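Trainee: With the input below, show me the fold.
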Amino acid sequence: MPDALAQAVAPSSLTGDGGAARPPGPGPGSALVDAVALNKPRRTLIPLPRPVRRLAGPLLLVLVWQLLGTFGVVGERVLAPPSAVFSAGWELTRTGELTDHLLASLTRVASGLALGVSAGLVIAVVAGLFRLGDELLDSTMQVLRALPVLGLLPLVIIWFGVGETPKIALVAFGTAFPVYVNTYSAIRGVDHRLVESGRTAGLGRLGLVRHVILPGAVPGFLVGLRFALTGAWLIMIIAEQLNATNGIGYLMNQAQSWYRTDIIVLGLLIYGLLGLGADALVRLLERRLLSWRHGFEGGA
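Mentor: Sure thing, here's the model as predicted:
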């Protein structure tokens, strides 16, 4: 009898409200609580706009760099401080020399990207949609992808000479493969359940390609485009330092002869800013084309 009484009283003493003891684990309202918690706006550690917070890291790096140059920790012959770099940039801009070199580089990269991205996209679609295209093209693209792009420079010069064509050809060759690999993988990675749902809805092969497969491959294409944009500038740095008469790479090569580290660093900063601008362009395309997709955006 005492044991039975103890068992009857124990739940009330645990709950404190005279009712039955709550079972372990999440209760009936836990799903609602979790949903409310997930929908609450995230708090940021620094109450500043997101663009300002993204610039905080580079600005801090520039400040440390300037202090190292000001106090003589790093000599100007080794690495010019930001003040000297900005001064050289202003002088080259004032004379119009920097603008001419920048336009030459932009023209080459744009031409090479147009050819490389178009070729990579078309080959990826053919190899991804058709079994025969996969058997004929994918293995060939994988072999060519393993070739070092800059190692082809002597051969490209023999083929096309030392004008604009070899530089554009190198950029096209180097940017086609990131687009191909990521787009091809995205096409083959489309969820089979979506394809079956499209067939159930009455879509034919062309309708599946247009409304299911290609839209599902857009994220992969944009990833490949991001890699292609970065790779284009890396290739152009080397291509413009060999057999070139203008361009940012040519300007840096000329500055090396005079130990002008300020101009060399200026060229590197221009390449970095161009890469940042290209990445921002791809992010804008992602927001426009993938507005239906909501992914994880990081915690507070």
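Trainee: C-alpha from now on. contacts and neighbour counts both.
Mentor: Will do.
Trainee: And the most centrally placed residue in the chain, which helix or strand is it part of?
Mentor: For the chain, the residue nearest the mean C-alpha position is Arg226 (4.1 Å; CA atoms, centre = their mean). Following DSSP states H and E, one finds Arg226 within helix 214-239.
Trainee: Any buried residues in that helix, and which?
Mentor: 214-237, 239 (16 or more other CA atoms under 10 Å).
Trainee: do stretch 178-189 as well
Mentor: Neighbour counts over stretch 178-189 (16+ other CA under 10 Å) mark 178-184, 186-188 as buried.
Trainee: got it, and stretch 144-153?
Mentor: For stretch 144-153, by 16+ other CA under 10 Å, it's 145, 150, 153.
Trainee: follow-up on the earlier one: rebuild the buried residues of stretch 178-189 as a markdown table, extending it with distance to Leu67 and secondary structure.
Mentor: What follows is the buried residues of stretch 178-189, written out as a markdown table (distance: CA to CA, whole Å; DSSP: H, G, I helix; E, B strand; the rest coil):
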| residue | distance to Leu67 | secondary structure |
| --- | --- | --- |
| Pro178 | 39 | helix |
| Val179 | 42 | helix |
| Tyr180 | 45 | helix |
| Val181 | 44 | helix |
| Asn182 | 43 | helix |
| Thr183 | 45 | helix |
| Tyr184 | 48 | helix |
| Ala186 | 47 | helix |
| Ile187 | 50 | helix |
| Arg188 | 52 | helix |
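Trainee: could these go into CSV alongside distance to Val74?
Mentor: Listed next are the buried residues of stretch 178-189 as CSV, based on distance: CA to CA, whole Å:
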residue, distance to Val74
Pro178, 38
Val179, 41
Tyr180, 44
Val181, 43
Asn182, 42
Thr183, 45
Tyr184, 48
Ala186, 47
Ile187, 51
Arg188, 52
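Trainee: biggest separation within those residues, which pair?
Mentor: Pro178 and Arg188 (15.6 Å; CA to CA).
Trainee: which residues are contacting the helix or strand harbouring Leu251?
Mentor: Using DSSP H and E, Leu251 sits within helix 248-257. The set of residues external to helix 248-257 that reach it, using CA atoms under 8 Å, 6 or more residues apart in numbering, is 98, 101-102, 105, 236-242, 244, 261, 263-264, 267.
Trainee: buried ones in it?
Mentor: Judged by neighbour count using 16+ other CA under 10 Å, the buried positions of helix 248-257 are 248-253, 255.
Trainee: which helices and strands does the helix or strand that it is followed by pack with?
Mentor: Sequence-wise, the next helix or strand downstream of helix 248-257 (DSSP H and E) is helix 261-289. Applying 3 or more CA pairs under 8 Å, 6 or more residues apart in numbering; DSSP states H and E, one finds that helix 261-289 contacts helix 82-95, helix 214-239, helix 248-257.
Trainee: Let's see this one next, to set against the first:
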Amino acid sequence: MATLPASAQPRREPEQAFIENRQLDNLRPLTRRLGLPAAIRFGWLLGPFLLLVFWAAGSATGFIDSRQLPAPWVAVTTGYELIEQGRLQNHLLVSTVRAGQGLFFGVVLGVVLALLSGLSLTGGYVIDGLVQIKRAVPALALIPFFILWFGIGEYMKVMVILLGVFTPIYIHTHNALRGIDLRYVELAETLRLSYWQFIRQVVLPGAMPGFFLGLRFAVMGAWLGLVVVEQINATDGIGYMINLARNYAQADVMLVGLVLYALLGLASDCAVRLLERRSLAWRKTLAQ
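Mentor: Prediction:
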């Protein structure tokens, strides 16, 4: 069978890039006409920056009582002292490992359940109702039972974090799967795609936006769960450091712990945003 010479073969990548650029060029005049401002790089940091400015100004002018909330520079100096003593690094490492374990297993569980429920009617009937029941029961209410079942060690702590992670992953991934346009399914049938081709080319791209939205909630859920579990029979971790400082009325150390939680949450959300932007580069939105 004769083949076309290399010069005559279609070049898909340049054509695809040309189409994407034309679509983006068509979108920009539309946003200008509607009065929508262009996206600013790292613009999402404006809110935290303004909060820091207000906090510093309030502390400097005496509007914020230092006995109730120490100044931001106090948190910096105290944090530096804790680093010199070697305490902050150890607590940070332990907390990061706990949150990371709960996040990993929670994401895996949420994705698996979402796929089983979203791609199978029987799976949806069985799984979705159970997850909705779990949503109605606060995770904090289950901690006494978790202590009874798993003890008060690390396993219980990871399980509590997992419980706060898998629910948003499941909900948003499941909704994205259920929201896939039926025309894509019909097109896959017309093209006679195999089941795994259908999963790879239709299901996964359709579920990714919902997955990343759920992941942003899940990351915050991991840190919130960490705050709770590190108050229960912990001997290390950021929460333990805060709890110990509370017993000795060390407001500056408590503030360092809270600021560290906030920075970890902000950094992890930034990482998810970046991963989402890279993974969904094919999707052009008003935010890009």
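Trainee: thinking again about what came up before, among the helices and strands packed on helix 261-289 of structure 1, which comes closest to Arg193 of structure 1?
Mentor: Among these, helix 214-239 sits nearest to Arg193 of structure 1 (CA to CA), with 12.3 Å.
Trainee: quick one: the top helix by length along structure 1 to structure 2 mean distance?
Mentor: Longest among the helix segments of structure 1 by residue count, using DSSP state H, is helix 97-129. Compared with structure 2 after the fit, helix 97-129 of structure 1 shows a mean deviation of 0.6 Å (mean CA distance after the TM-score superposition for structure 1).
Trainee: and the alignment partner in structure 2 of Ala119 of structure 1, what does it touch?
Mentor: With the correspondence set by TM-score structural alignment, Ala119 of structure 1 lines up against Leu109 in structure 2. By CA under 8 Å, 6+ apart, Leu109 of structure 2 lies in contact with Phe166.
Trainee: Now which residue in structure 1 aligns to Phe166 of structure 2?
Mentor: By TM-score structural alignment, Phe166 of structure 2 lines up with Ala176.
Trainee: again, but for Phe198 of structure 2
Mentor: Checking TM-score structural alignment: Phe198 of structure 2 goes with Leu208.
Trainee: what about the closest residue to its match other than its chain neighbours, how many neighbours?
Mentor: Excluding the flanking residues, the one nearest Leu208 of structure 1 by CA to CA, 6 or more residues apart in numbering is Gly198, at 6.4 Å. Look at Gly198 of structure 1: counted by other CA atoms under 10 Å, it has 18 neighbours.
Trainee: now do Leu163 of structure 2
Mentor: Neighbour tally, Leu163 of structure 2, other CA under 10 Å: 26.
Trainee: Quick check: which element contains it?
Mentor: helix 154-178.
Trainee: mean deviation (superposed) between that helix and structure 1, please.
Mentor: Mean for helix 154-178 of structure 2 is 0.7 Å (mean CA distance after the TM-score superposition for structure 1).
Trainee: Could you list every helix and strand in contact with that helix?
Mentor: Of the remaining helices and strands, those touching helix 154-178 of structure 2 by 3+ CA pairs under 8 Å, 6+ apart are helix 87-118, helix 139-150, helix 204-229.
Trainee: how about those in JSON lines, adding distance to Gly35 of structure 2?
Mentor: Formatted as JSON lines, those follow (distance: least, CA to CA, whole Å):
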{"stretch": "helix 87-118", "distance to Gly35 of structure 2": "39"}
{"stretch": "helix 139-150", "distance to Gly35 of structure 2": "44"}
{"stretch": "helix 204-229", "distance to Gly35 of structure 2": "26"}
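Trainee: For burial, what's the neighbour tally of the aligned partner of Ile264 of structure 1 in structure 2?
Mentor: Under the alignment defined by TM-score structural alignment, Ile264 of structure 1 corresponds to Met254 in structure 2. For Met254 of structure 2, the neighbour count with other CA under 10 Å is 22.
Trainee: returning to what we had before: can you tell me the residue that sits opposite the residue nearest to Leu208 of structure 1 in structure 2?
Mentor: Using TM-score structural alignment, the equivalent of Gly198 of structure 1 in structure 2 is Ala188.
Trainee: so its match, which of the three states?
Mentor: Three-state call for Ala188 of structure 2 (DSSP: H, G, I helix; E, B strand; the rest coil): helix.
Trainee: now Asn243 of structure 1
Mentor: What three-state DSSP gives for Asn243 of structure 1 is coil.
Trainee: That one contacts Val162, correct?
Mentor: Yes: counting by CA atoms under 8 Å, Asn243 of structure 1 does reach Val162; the two are 5.9 Å apart.
Trainee: Can you check which residues contact both of those two?
Mentor: By CA under 8 Å, 6+ apart, no residue touches both Asn243 of structure 1 and Val162.
Trainee: ok, now which ones touch the aligned residue in structure 2 for the residue nearest to the centre of structure 1?
Mentor: Under the alignment (TM-score structural alignment), Arg226 of structure 1 pairs with Arg216 of structure 2. Arg216 of structure 2 is in contact with 269, 272-273, counting by CA under 8 Å, 6+ apart.
Trainee: could the buried residues of stretch 144-153 of structure 1 go into a markdown table alongside distance to Ile46 of structure 1?
Mentor: Supplementary listing: those in a markdown table, determined by distance: CA to CA, whole Å:
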| residue | distance to Ile46 of structure 1 |
| --- | --- |
| Arg145 | 44 |
| Leu150 | 44 |
| Leu153 | 48 |
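Trainee: Which single one of the residues you listed is nearest to Ser83 of structure 1?
Mentor: Out of the buried residues of stretch 144-153 of structure 1, the member with the shortest distance to Ser83 of structure 1 (by CA to CA) is Leu150, at 33.7 Å.
Trainee: Excluding residues flanking it in the chain, which one is nearest the match of Ile264 of structure 1?
Mentor: Distances taken as CA to CA, 6+ apart put Ile242 closest to Met254 of structure 2, at 4.8 Å, once the chain neighbours are dropped.
Trainee: With Lys284 of structure 2 instead?
Mentor: Per CA to CA, 6+ apart, closest to Lys284 of structure 2 is Leu24, 7.2 Å.
Trainee: Can you report how many residues lie near the one you found?
Mentor: Counted with other CA under 10 Å, Leu24 of structure 2 comes out at 15.
Trainee: And it, how far from Glu276 of structure 2?
Mentor: According to CA to CA, to the nearest Å, Leu24 of structure 2 stands 18 Å off from Glu276 of structure 2.
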